[in-house]
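Peer 1: Sequence below, structure please.
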Amino acid sequence: MSGHGFHVHGPHDHAVEHGGHSGDSFASRIAVMTAVMSTVGALFSYSGGATQNEAMLMKNAAAIKKTEAANQWNYYQAKSNKQNLAELALSLSQDAANKDKYQKDIERYRAEKAEIKAAAEKLEAESQGFEHKSDEAMHLHHRWAQAMTGIQVAISLAAVSLLTRRRWLNYATYLAAGAGVVLGGMALAHL
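Peer 2: Predicted structure coming up:
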């Protein structure tokens, strides 16, 4: 601040004018470590979000396949009803020509039902496959979230160690960061 020829420097102004290096290597190391942990944390957070989105997409695909399978089973049931009606008509019919027609209908419905059943079972299997992929992606999402939590705890401990100037807290910071990196490695390896 200056006024009437009198000029007073604040601590920040003094640090800027005189190079800003106070020789505090402890604070510098923590600042660099915090920046690195923030970058790693951002990568973990992105990966966690991506796996969560993948899990939701797989869950949605499973629901679609499950609905398609239900539609096929409904179609199967309709063919079963038609087959039952043809069997009833066959048993009630006195005319040989009609009996032959009803017997052909029964055989056709039986063949159609077999195809529909195979299609429904295939769709159910696809649905289960998507459910499995969704579960795997959610597991990875949780692993990334655990890794990110370890990094966040490490960043908090770094701030506390800087404020309190307790070097032993720095070791706790390294431990939390290491745990976060190990969990991130496990997520990366799909464990």
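Peer 1: C-alpha only now, for contacts and for neighbours.
Peer 2: Noted.
Peer 1: which residue ranges form the helices in the chain?
Peer 2: All helices of the chain, identified by DSSP state H, fall at 11-17, 25-92, 96-164, 167-188.
Peer 1: possible to save these as JSON lines with mean neighbour count?
Peer 2: Output for these, formatted as JSON lines (neighbours: other C-alpha atoms under 10 Å):
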{"stretch": "helix 11-17", "mean neighbour count": "11"}
{"stretch": "helix 25-92", "mean neighbour count": "17"}
{"stretch": "helix 96-164", "mean neighbour count": "19"}
{"stretch": "helix 167-188", "mean neighbour count": "19"}
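Peer 1: so can I have TSV of those showing distance to Gly3?
Peer 2: What follows is these, written out as TSV (distance: least, C-alpha to C-alpha, whole Å):
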stretch	distance to Gly3
helix 11-17	16
helix 25-92	35
helix 96-164	35
helix 167-188	43
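Peer 1: And the residue nearest the centre of this structure?
Peer 2: By C-alpha atoms, centre = their mean, the chain has its centre lying nearest to Gln52, at 2.2 Å.
Peer 1: ok, Met138 touching Gly49?
Peer 2: No. Here Met138 lies out of contact with Gly49, judged by C-alpha atoms under 8 Å, at a distance of 10.2 Å.
Peer 1: Now for Ala61: which residues touch it?
Peer 2: Applying C-alpha atoms under 8 Å, 6 or more residues apart in numbering to Ala61 gives the contacts 127, 130.
Peer 1: this one next, for a side-by-side:
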Amino acid sequence: MSEEFEVRGPHDEALEHPGHAGHAGPEGHGAPPDSFAGRIAVMTAVLATIGAIFSYQGGSTEGLALFYKNEAAIRKTEAANQWSYYQAKGEKENLAELGAALTASDPKAHAKFSADVEKYVQQKQDIMAKAQALEKSVEEADKMSEEQLHRHHRWAQATTLTQIAISLAAITLLTRRRWLQVAAYGVAGVGALVGVAAFLGL
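Peer 2: Predicted structure coming up:
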């Protein structure tokens, strides 16, 4: 014979007991609702929602950080290829200059090699401009990646603080300690401030 078991958290138990006590009055009317437990329950629900938002933002910024880092790696490879291409053109330019020097007595050949030199010089300038633009995009992508990673850490901190506040709220329901309630509010407030800092990129 199989039996089903229900998994319950400490805050569920704490909320259920005051409700049961409310139906145990001698006249059958019950005691007034437990406002303390109600406030903590609402606080827990709000914190759980905020924590879910923080967690989502943390995952999103982590994905963006990896995206920008990957873009930086791709652009860095492209820049390296351009500089290799630039070097190859430089070698061709040197050979053309050598050919121009060796054919000084042959105007036709000398003119051809001189034209090649000018062509390679122009090509090198274009390649260098492209390589420098790629290097700049690498720096920008790296910077964006670092910014997103910093935000990810902030979101993770805010999520952790929110989870701690939820745990404190659950313990507050079980122990009825007002100072734990204050501590839960305080940790939740700090978590909210860290979340705002993450949103602003601070």
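Peer 1: Fetch the TM-score of the aligned pair.
Peer 2: Scored by TM-score structural alignment, normalised by the length of structure 1, the superposition of the two chains gives a TM-score of 0.85; 180 aligned residues with a C-alpha RMSD of 2.3 Å.
Peer 1: that older thread, any idea what the residue nearest to the centre of structure 1 aligns with in structure 2?
Peer 2: Mapped onto structure 2 by TM-score structural alignment, Gln52 of structure 1 lines up with Glu62.
Peer 1: Over to Ala86 of structure 1?
Peer 2: Applying TM-score structural alignment, one finds that Ala86 of structure 1 aligns to Ala96 in structure 2.
Peer 1: do Val36 of structure 1 as well
Peer 2: So, by TM-score structural alignment, Val36 of structure 1 is matched to Val46.
Peer 1: what inclination does whichever strand or helix holds Ala14 of structure 2 have with respect to helix 35-102?
Peer 2: Under the criterion of DSSP states H and E, Ala14 of structure 2 resides in helix 10-21. On the basis of axes from the mean of the first three to the mean of the last three C-alpha atoms, to 10 degrees, helix 10-21 of structure 2 is oriented at 160 degrees to helix 35-102.
Peer 1: name the helices or strands packed onto helix 10-21 of structure 2?
Peer 2: Judged by 3 or more C-alpha pairs under 8 Å, 6 or more residues apart in numbering; DSSP states H and E, helix 10-21 of structure 2 is in contact with helix 35-102, helix 107-175.
Peer 1: TSV for those helices, including distance to His29 of structure 2?
Peer 2: As requested, those are arranged in TSV below (distance: least, C-alpha to C-alpha, whole Å):
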stretch	distance to His29 of structure 2
helix 35-102	17
helix 107-175	24
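Peer 1: And those helices: which comes nearest Ala188 of structure 2?
Peer 2: Closest of the helices and strands packed on helix 10-21 of structure 2 to Ala188 of structure 2 is helix 107-175, at 5.4 Å (criterion: C-alpha to C-alpha).
Peer 1: Which part of structure 1 matches the closest one?
Peer 2: Using TM-score structural alignment, helix 107-175 of structure 2 lines up with residues 96-164 of structure 1.
Peer 1: chain center to that stretch: distance?
Peer 2: Relative to the centre of its chain, stretch 96-164 of structure 1 is centred 13 Å away, using C-alpha atoms, centre = their mean, to the nearest Å.
Peer 1: Not counting its neighbours along the chain, what's nearest Val138 of structure 2?
Peer 2: Excluding the flanking residues, the one nearest Val138 of structure 2 by C-alpha to C-alpha, 6 or more residues apart in numbering is Ala72, at 4.6 Å.
Peer 1: Can you tell me what that neighbour aligns to in structure 1?
Peer 2: Counting by TM-score structural alignment, Ala72 of structure 2 corresponds to Ala62 in structure 1.
Peer 1: Ser114 of structure 2: what's it in contact with?
Peer 2: Residues in contact with Ser114 of structure 2 (C-alpha under 8 Å, 6+ apart) are 96-97, 100.
Peer 1: cool, Ser127 of structure 1 as well?
Peer 2: With C-alpha under 8 Å, 6+ apart, Ser127 of structure 1 has these contacts: 61-66.
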